[in-house]
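[1] Okay, predicted coordinates and the sequence, questions at the end:
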Amino acid sequence: MHDFLRTFFDLHEILQVLPTLLTEGLRNTLLIAALAIAFGVVAGVLLAMLLLSRRRLMRLPARLYVDVFRGLPAIVTVSLVGLGLPAAGIRPFGREALGYAVLAIALISAAYSAEIFRAGIQSVPRGQLHAARSLGMPYLTAMRVVVVPQGVRNVLPALAGQFIIDIKESALVYLLGLGLGQRELYFIAQERQAATYNSSALVAAGLCYLLLTIPLTYAVNLLDRRMREGRRTPVTAAPAKAVA
């Protein structure tokens, strides 16, 4: 029991690594996840529009993208983007590993966000589109002004859930060998564990992830409940009529 506690809950090791986790690691984890979900939202809306297109030539590339990046394990995508692209001479971010890390997670996020937006747009009654078209709006304008905003509102809880997934998947970018100042939570903890052969740093990193994901999970559940039930307005009794 003593060896178990010393391996996983060594207070000295936790206190040694915690400041770096809370400053550098937490900052970069949130940065990667935030940029990934921002890209995912923009690209996801565009992909969803293509998936819903009546033209087969527009649907097929979007469907291929979504199927590929949803089907591949995240660790394979991170390796292909972060290690494969620079090896092939494609270096849009130069030697900055953090840029490739964001791109890899963002490509995955865009594929899942596309399916989220597609489902949200399809949940909007077709009558909304027909009504907009009857007022003389072109198809794209009707989708942009009337249908898409309603669809986005319907999938806000799912998008928040995708942000939680992006936070957890950011741990995979340790494969890219991030430099000082760019390391995320898992990379810092894994380096410490490799140097000390003690897993307490990984436990500390796990606690940091839980501090991020558990409140967000409850917030997503609350948002989902509010979206489904709507805000309840108190019912007040009508004033009694005066008797003459």
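    Structure's in. What do you need?
[2] Only C-alpha atoms from now on, for both contacts and neighbour counts.
    Fine.
[3] now the helices for this structure?
    Taking DSSP state H as the test, the helices found in the chain are 2-8, 11-20, 26-51, 56-71, 74-79, 85-87, 97-122, 126-134, 139-142, 148-154, 156-169, 185-196, 200-229.
[4] Now the fourth one: buried residues?
    Along helix 56-71, the positions that meet the burial threshold by neighbour count (16 or more other C-alpha atoms under 10 Å) are 59, 62-63, 65-66, 69-70.
[5] any chance of those in TSV, with distance to residue 207 too?
    Shown next, in TSV, are these (distance: C-alpha to C-alpha, whole Å):
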residue	distance to residue 207
59	42
62	38
63	37
65	34
66	32
69	29
70	28
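[6] And here is the other one:
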Amino acid sequence: MPQEGLVDLGLWGALHRVTPIYLAGAWLTLKLTVVSIVLGLAIGLLVALMKLSRFGVLRTIGSAYTWIIRGTPLLVQIYLIYFGLSDYGIVLEAFPAGVAALSINSGAYLAEIIRAGIESIPRGQMEAARSLGMSYGQAMRRVILPQAYRRMIPPMVNEFVILLKDSSLVSVIGLQEIMLNSRQFASATLKSVWFFGYAAFYYLVMTTLFTTLGSWLERKLKEYE
């Protein structure tokens, strides 16, 4: 699309012209976020269980992971995965590199949410399940986690919204999502308010959808209590 002629179309004409590109960028942002959420939840659950383990080595590894990831900027983690791994012959394209960075980062925060949720369930629940002949894994899966997840939903939804907004950082490695498109259009036309404002509108719509879905899920879970 010729970017130089966008200014001549005026604000609404320019935004109408670039809408298909923004929609494609928003779709890519949603895919990036959803895949990262799924992987981040898996990482978070694993790390949370490690931190709750009776084995000191696993607790140490889990604690070190959350300490390092939560203590360093996501942008640095993106650069390390995309550029740093290439020094060792591991070359990732922008999308898998972005997913890896977001998943690893989100997993550290979700681990703390899951750990706190599990610890909020009275210890007697686990003891009662074990007395019925369940293994630790069965008790966790059938008794503890179903109760804990209801308490985790609000902070998890908040983390998912943060992850969606943080996905804008992957534009630095060339992933053609909303922010990279906005930077390109703003640079070509010198109309930063137009295009970054339009990006803010898309992020606002997507975060509203996430929070609305989270509120609906929270209400549904309360109906089964």
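    Received it, and whenever you're ready, just let me know what you need. Note that this is a predicted model, so its numbers are computed, not measured.
[7] on that earlier part again, out of the helices of the first structure, flag the one nearest residue 177 of the first structure.
    The closest of the helices of the first structure to residue 177 of the first structure is helix 97-122. By C-alpha to C-alpha, the value is 7.1 Å.
[8] Mean per-residue distance, the closest one versus the second structure.
    Superposing on the second structure and averaging over aligned pairs (mean C-alpha distance after the TM-score superposition for the first structure), helix 97-122 of the first structure comes out at 0.7 Å.
[9] In the first structure, what sits opposite residue 146 of the second structure in the alignment?
    Mapped onto the first structure by TM-score structural alignment, residue 146 of the second structure lines up with residue 149.
[10] on that earlier part again, go through the helices of the first structure and pick out the most buried.
    Highest mean neighbour count of these: helix 97-122, a mean of 24 (counted as mean count of other C-alpha atoms under 10 Å).
[11] matching residues in the second structure for that one?
    Across the second structure, the stretch matching helix 97-122 of the first structure (TM-score structural alignment) is residues 94-119.
[12] quick one on the thing from earlier: I'd like to know how far the match of residue 146 of the second structure sits from residue 226 of the first structure.
    Counting by C-alpha to C-alpha, to the nearest Å, the gap from residue 149 of the first structure to residue 226 of the first structure is 18 Å.
[13] cool, residue 191 of the first structure as well?
    42 Å.
[14] and which of the buried residues of helix 56-71 of the first structure is nearest residue 141 of the first structure?
    Of those, the one sitting nearest to residue 141 of the first structure (C-alpha to C-alpha) turns out to be residue 59, at 19.1 Å.
[15] quick one: contacts for the closest one?
    50-53 (C-alpha atoms under 8 Å, 6 or more residues apart in numbering).
[16] swap in residue 2 of the first structure?
    Counted by C-alpha under 8 Å, 6+ apart, residue 2 of the first structure has zero contacts.
[17] List the contacts of the most centrally placed residue in the second structure.
    Note on the second structure: the residue nearest the mean C-alpha position is residue 163, at 3.3 Å, using C-alpha atoms, centre = their mean. Residue 163 of the second structure is in contact with 33, 37, 102, 106, counting by C-alpha under 8 Å, 6+ apart.
[18] now do residue 118 of the first structure
    Contacts of residue 118 of the first structure by C-alpha under 8 Å, 6+ apart are 45, 48-49, 51-52.
[19] same check, this time on residue 202 of the first structure
    Applying C-alpha under 8 Å, 6+ apart, the residues contacting residue 202 of the first structure are 186, 189-190, 193.
[20] now swap in residue 114 of the second structure and tell me
    44-45, 48, 148-149, 152 are the contacts of residue 114 of the second structure under C-alpha under 8 Å, 6+ apart.
[21] which of those show up in the first structure as well?
    Retained in the first structure by both residues aligned by TM-score structural alignment, their matches' C-alpha atoms under 8 Å are the following of the contacts of residue 114 of the second structure: 44-45, 48, 148-149, 152.
[22] Tabulate those (CSV), appending distance to residue 7 of the second structure.
    CSV is the format used below for those (distance: C-alpha to C-alpha, whole Å):
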residue, distance to residue 7 of the second structure
44, 46
45, 49
48, 51
148, 53
149, 50
152, 47
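[23] and which of those residues is nearest residue 192 of the second structure?
    residue 44 (37.4 Å).
[24] Quick check, that closest one in contact with residue 103.
    No. Counting by C-alpha atoms under 8 Å, residue 44 of the second structure stays clear of residue 103, with 9.1 Å between them.
[25] In TSV: the helices of the first structure, plus distance to residue 177 of the first structure.
    As requested, the helices of the first structure are exported to TSV (distance: least, C-alpha to C-alpha, whole Å):
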stretch	distance to residue 177 of the first structure
helix 2-8	25
helix 11-20	17
helix 26-51	14
helix 56-71	23
helix 74-79	11
helix 85-87	13
helix 97-122	7
helix 126-134	49
helix 139-142	43
helix 148-154	36
helix 156-169	16
helix 185-196	8
helix 200-229	17
